[in-house]
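1. Got a predicted structure plus its sequence, pasted below:
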Amino acid sequence: MKARLDILQVCLLRLFSIFLLAGCDTSVGSTQPEYISGIDVSSYQEQINWTQVYGGGVRFAYIKATESDTLTDPQFMANWSGSDKSGVIRGAYHFFTQGVSGAAQAAYFLSVIRATDAGDRGALPPALDVEGLSGAELKEAKAEIAVWLKTVEAALNCTPVIYTSPDTWDEEFPGDFTNYGLWLADYTSETQLPTGWTSWLFWQYSDSGTVDGIATPVSLDRFSGRELDLRLTTCVGW
């Protein structure tokens, strides 16, 4: 009986060791953490072969949905459906337009994504793309950004992320909105965070990458975790 127990203990220890090693990077000389690869796309990329995209190692994609309060990206629905069918985890983003009501922009974004199956299947947190704003009306823009974020968060019960670069944010809204997740746009090997943020959730590290299944240059992204972590960030019940 004791011998059987000893054998069982050895087997359990081996299984435990395998479990630990599976969660560690054991490659020789590795100094860089492993990230999940992603892209972000719009109609600029034209028609995309999402099966090839997934086959090339891409595991998530942010897809442009809307801009201002009247514009839907022409390829949004095709990209939304194609990415999901291929196995790519998807999320939608809105390009913020200065001088247009944040409430109106949020309402339009919500109307477009609610026409999809995101509520049943789950999706990455909605993203707000903030860039290229004029310095003359930044105070007004800040108020409208706040309205968009609060409106979308309340409607979807999911905290949005903000896409921005360090230079843009530190010039326009230093230290603001840092309770939201950061989708960092920074094309350097050593990331620089905008003032107030201590980490990034997504990192767009190139705007001119090449990916199987896409004929044009495409932005490349990373997620700050493993694939299971990425799946746990998705929101459901929209």
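-> Thanks, I have the structure now. Please read these numbers as outputs of a predicted model, since none were measured by experiment. Numbering: from 1, shown residues only.
2. C-alpha from now on. contacts and neighbour counts both.
-> OK.
3. Would you double-check that residue 222 falls in a strand?
-> Yes: according to DSSP: H, G, I helix; E, B strand; the rest coil, residue 222 belongs to a strand.
4. List the contacts of residue 38.
-> 58, 59, 60, 61, 62, 220, 221, 222, 223 (CA atoms under 8 Å, 6 or more residues apart in numbering).
5. what's the following helix or strand after the helix or strand encompassing residue 54?
-> In this assignment (DSSP states H and E), residue 54 forms part of helix 50-55. Tracing the chain past helix 50-55, the next element assigned as helix or strand by DSSP H and E is strand 60-67.
6. in this structure, which spans are helices?
-> Per DSSP state H, the chain carries helices over the ranges 2-22, 50-55, 76-86, 102-113, 118-121, 138-156, 166-172, 227-232.
7. Which positions in the last one come out as buried?
-> Right, helix 227-232. Using 16 or more other CA atoms under 10 Å as the test for burial, helix 227-232 gives residue 230.
8. Repeat that for the shortest one.
-> If you call a residue buried by 16+ other CA under 10 Å, then helix 118-121 has these buried ones: residue 118.
9. Could you do the fourth one as well?
-> When burial is assessed from 16+ other CA under 10 Å, helix 102-113 yields the following buried residues: 102, 103, 104, 105, 106, 107, 108, 109, 110, 112, 113.
10. Give me the contact list for that helix.
-> Counting by CA under 8 Å, 6+ apart, 65-70, 72, 92, 94, 96, 143-149, 151-152 sit against helix 102-113.
11. adding another structure so you can compare the two:
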Amino acid sequence: MKSLVTGAAVTLGLLLAPLTGSTLATARPDAPHQPTPEARAHGITRAGEAFMGWRQSTPSTTAPTTAIAPAAMAPAATVEGIDVSSHQGNVNWASWWNAGKRFAYVKATEGNYYTNPYFAQQYNGSYNVGMIRGAYHFATPDDSSGANQANYFVDHGGGWSRDGRTLPGALDIEYNPYGATCYGKTQAGMVSWIRDFLTTYKSRTGRDAVIYTNLDWWSRCTGNSTAFNGTNPLWVARYASAPGTLPGGWPYYTFWQYSSSPIDQNRFNGDQTRLVALANG
């Protein structure tokens, strides 16, 4: 998907997405992973079902498809949004819009073996209701290169278009639901893998991908690397009343995932005009 494709409501992301309606994750039969007992306890039963913040969530907070009443107002210079994966199925986007959500990130891919079977309904449904939307990739750095996974992501819905409604893709790099926390990589090796992904993504789309992570994982697995804080927007995960200490020397967060109840809740650090500016690049 090229970076400067403009403006149709139905983008190439839809054309590349799987058909909606399936209830099964579309991981290839040879998908290389089996969930750990901890991951199974959080609702990940097969390869491909990992989702943002899985280790901080519980199965009961990953499945709602309808919204709740709007929460108390956040500070004026923020915008509220959500992120979704196959766990939410077909999402009632009008309900979430009415609850005050103005952007959404949708899981497109995992590794190089899985595409979200609900991607089309979620990605285009959020757009059609009026939200600014983006796609995310759940990384599995132990089974293929960063470049390989970035290409897989872009080829299956993770691209970008300068239409003012499409956010840059996000790299979800966090706890491994299938094995060793740091995917068997050294800190230097993990930084190299991330750089490979980000460089390839930018070469394909023209955009610097957003990095979703948390302080604990980033410190353990990258040595709290500061390599990306001047180029890639930070999406920090912390389920608390404040984002806390940011990883990697980032001076500020761009997105903050602050809750998983009743669905993953996110806040953009700026007003709607800044969110549109991020979408436009």
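-> On my side now, so go ahead. The shown structure was predicted, so the numbers you read here are calculated from the model rather than taken from an experiment.
12. start and end residues in structure 2 for the helix holding residue 54 of structure 1, please.
-> Mapped onto structure 2 using TM-score structural alignment, helix 50-55 of structure 1 covers residues 93-98.
13. Give me the mean distance between that stretch and structure 1.
-> Compared with structure 1 after fitting, stretch 93-98 of structure 2 deviates on average by 1.2 Å (mean CA distance after the TM-score superposition for structure 1).
14. Roughly how far does the equivalent of residue 186 of structure 1 over in structure 2 sit from residue 232 of structure 2?
-> For residue 186 of structure 1, the aligned position in structure 2 is residue 238, judged by TM-score structural alignment. Separation of residue 238 of structure 2 from residue 232 of structure 2 (CA to CA, to the nearest Å) stands at 19 Å.
15. The two - which one has more neighbours?
-> Neighbour tally, residue 238 of structure 2 and residue 232, criterion other CA atoms under 10 Å: the higher count belongs to residue 238, 20 against 17.
16. residues contacting the closest residue to the more buried one other than its chain neighbours?
-> For residue 238 of structure 2, ignoring the flanking residues on the chain, the nearest one in space by CA to CA, 6 or more residues apart in numbering is residue 258 at 5.4 Å. Shown in contact with residue 258 of structure 2 (CA under 8 Å, 6+ apart): 237, 238, 239, 240, 241, 242, 243, 264, 265, 266, 267.
17. which ones among the residues you listed are found in strands?
-> Among these, the residues falling in strands (DSSP state E) are 237, 264, 265, 266, 267.
18. Specify which member of the contacts of residue 258 of structure 2 is nearest to residue 176 of structure 2.
-> When those are compared for distance to residue 176 of structure 2 (CA to CA), residue 237 wins out at 15.2 Å.
19. so the closest one touches residue 216, yeah?
-> No: using CA atoms under 8 Å, residue 237 of structure 2 is not in contact with residue 216, being 10.0 Å away.
20. Identify the farthest-apart pair in the buried residues of helix 102-113 of structure 1.
-> Top of the distance list for these (CA to CA): 102 and 113, 16.6 Å.
21. Which residue ranges of the stretch 1-150 of structure 2 form strands?
-> Counting by DSSP state E, counting those that start in this stretch, the stretch 1-150 of structure 2 has strands at residues 26-27, 79-84, 103-110, 114-115, 132-138.
22. now those strands as TSV including distance to residue 185 of structure 2?
-> Shown next, in TSV, are the strands of the stretch 1-150 of structure 2 (distance: least, CA to CA, whole Å):
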stretch	distance to residue 185 of structure 2
strand 26-27	24
strand 79-84	28
strand 103-110	18
strand 114-115	22
strand 132-138	17
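23. Tell me which of the ones you listed sits nearest to residue 162 of structure 2.
-> That would be strand 132-138 among the strands of the stretch 1-150 of structure 2, by CA to CA, at 11.7 Å.
24. quick revisit: just the buried ones from the contacts of residue 38 of structure 1?
-> For the contacts of residue 38 of structure 1, buried by 16+ other CA under 10 Å: 58, 59, 60, 61, 62, 220, 221, 222, 223.
25. thinking again about what came up before, next, work out how far apart whichever residue in structure 1 pairs up with the residue nearest to residue 238 of structure 2 and residue 189 of structure 1 are.
-> In structure 1, residue 258 of structure 2 lines up with residue 205, judged by TM-score structural alignment. Residue 205 of structure 1 sits 8 Å away from residue 189 of structure 1, going by CA to CA.
26. Likewise for residue 88 of structure 1?
-> Using CA to CA, residue 88 of structure 1 is found at 25 Å from residue 189 of structure 1.
27. which one of the two has more residues nearby?
-> residue 88 (22 against 7).
28. So what does the more buried one match up with in structure 2?
-> Match for residue 88 of structure 1 (TM-score structural alignment): residue 131.
29. ok, its match touching residue 165?
-> Yes: between residue 131 of structure 2 and residue 165 there is a contact under CA under 8 Å: 7.2 Å.
30. Now the match of helix 50-55 of structure 1: buried residues?
-> For stretch 93-98 of structure 2, a neighbour-count test (16+ other CA under 10 Å) marks 93, 94, 95, 96, 97 as buried.
31. Quick check: nearest residue in space to residue 249 of structure 2, chain neighbours excluded?
-> residue 226 (5.5 Å).
32. List the contacts of the aligned partner of residue 195 of structure 1 in structure 2.
-> Correspondence of residue 195 of structure 1 to structure 2, assessed by TM-score structural alignment: residue 248. Residues near residue 248 of structure 2 by CA under 8 Å, 6+ apart: 215, 218, 219, 224, 225, 226, 227, 228, 229.
33. which position in structure 1 aligns with the second one?
-> In this case it means residue 218 of structure 2. Here residue 218 of structure 2 is matched to residue 169 in structure 1, going by TM-score structural alignment.
34. State the distance from residue 246 of structure 2 to residue 106 of structure 2.
-> On the measure of CA to CA, residue 246 of structure 2 and residue 106 of structure 2 end up 23 Å apart.
35. more neighbours, these two?
-> Just comparing residue 246 of structure 2 and residue 106: by other CA under 10 Å the higher neighbour count belongs to residue 106, 29 against 21.
36. can you pull the contacts of that one?
-> Counting by CA under 8 Å, 6+ apart, residue 106 of structure 2 touches 83, 84, 85, 119, 122, 123, 133, 134, 135, 136.
37. swap in residue 65 of structure 1?
-> For residue 65 of structure 1, the contacting residues are 42, 72, 73, 76, 92, 93, 94, 109, 112, 113, by CA under 8 Å, 6+ apart.
38. I'd assumed residue 66 was in contact with the second one.
-> In other words, residue 72 of structure 1. Yes: contact status for residue 72 of structure 1 versus residue 66: in contact at 4.4 Å, counting by CA under 8 Å.
39. Kind regards, and thank you for your time.
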